[in-house]
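Peer 1: Dropping a prediction and its sequence here:
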Amino acid sequence: MRRPTAVDALVAVAVAVSTAYSDAGAGRSFGDREIAGLGWEPPLWFAVPLGLLVGAAALLRRRRPEPFVALALAAWVTLAAFTAVMVAQYAFAERTGSWRRTAIGTLAASAVVGVPIWRLGGPDAAAPLTAAICVAPALLGLYTGTRRELIARMRERAERLEREQHQNILRARGEERAQIARDMHDVVTHRVSLMVLHATALEASDGRDATTIGRSIGAIGREALGELRSLVEVLRADGDAPVAPQPGLADLADLVAESRRIGMRVTFEIANESGSRPPALIEHAVYRVVQEALANVHKHAGDAETSVRIRQTPDVLRLRVANGPARGPGPGLPGGGHGLLGIAERIRLVGGELTARPAPGGGFEVSAEVPL
């Protein structure tokens, strides 16, 4: 802020002094005749106050250039001071930034400045002097103002783009965190639930089938570690993410078999009327939905009878996982309440819709429909 203030003060002092001294007499006469309209030797009591007024107007030229132009033209008519006119023309064009207003102001100023010179020296003298005093400063001011406005717009656009880029980064980070949370939930919850259920069965068996149950717990634990290791590799990868195959419809039979091994009564049906496989992303999303639905049955319904049905047509893939009422209390596994939200988001990302609601006769039902 200090630099423009100092420049304005310096310009105001210079304009005031040059006006009061009539530009040291450099432009007051043309030959032996005075250019000033009054044709006089201006007294100090007139020249000094007018110079101070013009200087004050020059100090405020950035906010109010019109009074500066008027006083500068008055100084030209009475004192033949041309420096104030040149500065006023530049300031008016720079601050206005309008070709039309600048042209009108320049024509008016050219008439005031050029007529006395034309009257005394003819058009050969009036044309170059008027162009130098009025037209050239106006064109320079218009160029400077337009350039300043263009730079300001470019800076504003760059700042807006930077803000948008920052928002996009924050949005991308949020989406990444949500994706990581979904993957961690899908990988950990189902496997750990199976391990807890096997451990509960081992505790209730009083040593019977301990080896078999322990082997199942170890297998489930190794599968969970393998999936977690794959997820960590994705997070640590500097370049492209590894493209290891993700579980799909072909892996659902093994997923259902795991639930059956811990005593769940699960029926599984899959029908493909289209004769082709759905996209891999849809297969993976459906797999995660079934995995989460079975995990919820493990947690809350225990040994309730459950059915998993998938039907694929050429246009749509439909999924339904439903369980009946529990025969007894579930194992009481903790739940964070985010599982259904996560699978609903997965289905939305592939263009489908998921519905989770209590079944009419008791139990719970999760259904999804994904357009192909």
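Peer 2: Alright, I've got the coordinates.

Peer 1: Please count neighbours and contacts with C-alpha atoms only from this point.
Peer 2: Fine.

Peer 1: Would you double-check that Leu120 falls in a helix?
Peer 2: Yes. With DSSP: H, G, I helix; E, B strand; the rest coil as the criterion, Leu120 is part of a helix.

Peer 1: how much space between the residue nearest to it when sequence neighbours are not counted and Arg222?
Peer 2: Using C-alpha to C-alpha, 6 or more residues apart in numbering and skipping residues adjacent in sequence, the residue nearest Leu120 is Phe30, 6.8 Å away. Between Phe30 and Arg222 the computed distance is 104 Å (C-alpha to C-alpha, to the nearest Å).

Peer 1: Below is an additional structure, to be compared with the one above:
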Amino acid sequence: MVNRHPIATALRALRQTLWGPDGPPGRPLLARWPRLARPAAPVGLLAVLGVFWITLTVESDWGLPPPIAVLFAAMTVAPLLALPRRPLLAWRLTVLALLICTFNAPAGLPGPWTPPLALGSVAVVAVVLARVDRPVLAWVVAITTVPVLTLVHAENRAAVLALLGALAIVGDLIRRNRLSRRALAAQTELSEREQERRAVLEERTRIARELHDVVAHHMSLIAVQAETAPYRLTDVPAPAAAEFAAIAGSARDALTDMRRLLGVLRSEATGPPTAPQPDLGDLGAMVDTARRAGLPVTLDVDPPVDGRVPAPVGLAAYRIVQEGLANAARHAAGAAVRVTVRAHRSGLGVRVENSPADARPTADGGPGHGLTGMRERATSLGGTFTAGPLPDGGYAVAAELPYQAESGDA
């Protein structure tokens, strides 16, 4: 039984070669040099006009009538005009020109074509063979050999066929290399997105663990106070004592559920914390540590009048300042850093900014996700976060942390 799949593939490739549309456009030749791309169009147009004039002159010297010479010159430059965007169309025009422009060539030339047509045909075939896939490449080579075998002189035929074979091999290698680089770039982009997604999930898990510790502390206080309230008060009615006991029981149940949740969030490599979570009052110690490490930091803190900051807000402010100082030390070595914390009626404003760097950024093994973590901390409290360069060349991150999330927030 005949396997029709290769035959069907070959027929589809033949249709694509003879009258099918060109494939998706490849990367422009001058994409790596954008400064050269702008003058490329007028320079290319002048080159095509030059080829047209040279061909017209050669055809006239060969004794062709002016209308035929103009026609042959136009058929010589037409493939060059179509080549940048329609390589297959340019190749079809080239084959047509090779079959038609064959009159009155003087003896001594390897073929019946003018030098501009011969060189232009080589350029067109080379570009096409580097753009098409293998089935179409095979048909392009096979069809191009028709004018070579029928019109090229016998003593030069082997050399021209060898040149065509070399162009086919090199073109296929170029196409495969381009496809490999494109696949590698796509895989690299996918890996970067996956790393970013993983970093976001890890940071959210870390924030959830820290918030668990803060909330668990408050739930423990609620349970203890509810249990001891009947003993600290006199003449507590029985219904009120039962209500206190119910509050204490609910708090204990909530603590049990939160411990189960923490078991899911905390990985095997992450043990329980051995120190209380930091808050706004620990900023001074952290800044002193940064100064001893050589980072010029100025701290300006304006806490609330009553000194009360919700524990999650204080923890988020501490972590944002900590990451901001780390980013400044990593990416703006030698720059002066200013940390500003301002309390207002409904929340806390945190800002970390640095002056322009005096030295090149230090290598840290790859891009980090510090901004992602800071944004996650701010948005988890219903706040906002912004980051970006300053007009003087420095950089600033700022967060607004509300004391109480909006009612629509989860």
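Peer 2: Everything's here; your move. Only a predicted model underlies this, so the values are computations on that prediction, with no experimental measurement involved.

Peer 1: Could you quantify their similarity as a TM-score?
Peer 2: With the length set by TM-score structural alignment, normalised by the length of the first structure, the two chains reach a TM-score of 0.37; 154 aligned residues with a C-alpha RMSD of 3.7 Å.

Peer 1: Nearest residue to Arg351 of the second structure in space, please, no chain neighbours.
Peer 2: Ala398 (4.2 Å).

Peer 1: And for that neighbour, the neighbour number?
Peer 2: By the criterion of other C-alpha atoms under 10 Å, Ala398 of the second structure has 24 neighbours.

Peer 1: show me the contacts for it.
Peer 2: Gly349, Val350, Arg351, Val352, Phe385, Thr386, Ala387 (C-alpha atoms under 8 Å, 6 or more residues apart in numbering).

Peer 1: List just the nearest of those residues to Pro66 of the second structure.
Peer 2: Closest to Pro66 of the second structure out of those is Ala387 (69.0 Å), distances taken as C-alpha to C-alpha.

Peer 1: So for the strand or helix carrying that closest one, what gets flagged as buried?
Peer 2: Ala387 of the second structure belongs to strand 384-389 when assigned by DSSP states H and E. Of all the residues in strand 384-389 of the second structure, those buried under the rule 16 or more other C-alpha atoms under 10 Å are Thr384, Phe385, Ala387.

Peer 1: Turn these into TSV, including distance to Gly314 of the second structure.
Peer 2: Shown next, in TSV, are these (distance: C-alpha to C-alpha, whole Å):
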residue	distance to Gly314 of the second structure
Thr384	15
Phe385	16
Ala387	20
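
Peer 1: with those in mind, which one is nearest to Leu129 of the second structure?
Peer 2: Ala387 (48.3 Å).

Peer 1: Tell me who's in contact with that closest one.
Peer 2: So Ala387 of the second structure contacts Leu371, Tyr395, Ala396, Val397, Ala398 (C-alpha under 8 Å, 6+ apart).

Peer 1: Selection in PyMOL covering whichever of those residues are buried, please.
Peer 2: Burial among the contacts of Ala387 of the second structure is assessed by 16+ other C-alpha under 10 Å; the matching PyMOL selection reads:
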select buried, resi 371+395+396+397+398
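
Peer 1: Inside helices: which ones of the contacts of Ala387 of the second structure?
Peer 2: Leu371 (DSSP state H).

Peer 1: For the contacts of Ala387 of the second structure, name the two members farthest from one another.
Peer 2: Across these (C-alpha to C-alpha), the longest gap, 12.2 Å, separates Leu371 and Tyr395.

Peer 1: in stretch 242-250 of the second structure, what's buried?
Peer 2: Result for stretch 242-250 of the second structure [16+ other C-alpha under 10 Å]: buried residues Phe244, Ala245, Ile247, Ala248.

Peer 1: what does stretch 187-207 of the first structure give?
Peer 2: For stretch 187-207 of the first structure, by 16+ other C-alpha under 10 Å, it's 187, 189-199, 201-202.

Peer 1: What of stretch 75-88 of the second structure?
Peer 2: Met75, Thr76, Val77, Ala78, Pro79, Leu80, Ala82, Leu83, Arg86, Pro87, Leu88.

Peer 1: How far off centre is the helix or strand that Leu401 of the second structure is a member of?
Peer 2: In this structure, Leu401 of the second structure is located in strand 395-402 according to DSSP H and E. Centre-to-centre, strand 395-402 of the second structure and its host chain are 26 Å apart (C-alpha atoms, centre = their mean, to the nearest Å).

Peer 1: Can you check what angle separates that strand from strand 384-389?
Peer 2: Inter-element angle recorded for strand 395-402 of the second structure and strand 384-389: 170 degrees (by axes from the mean of the first three to the mean of the last three C-alpha atoms, to 10 degrees).
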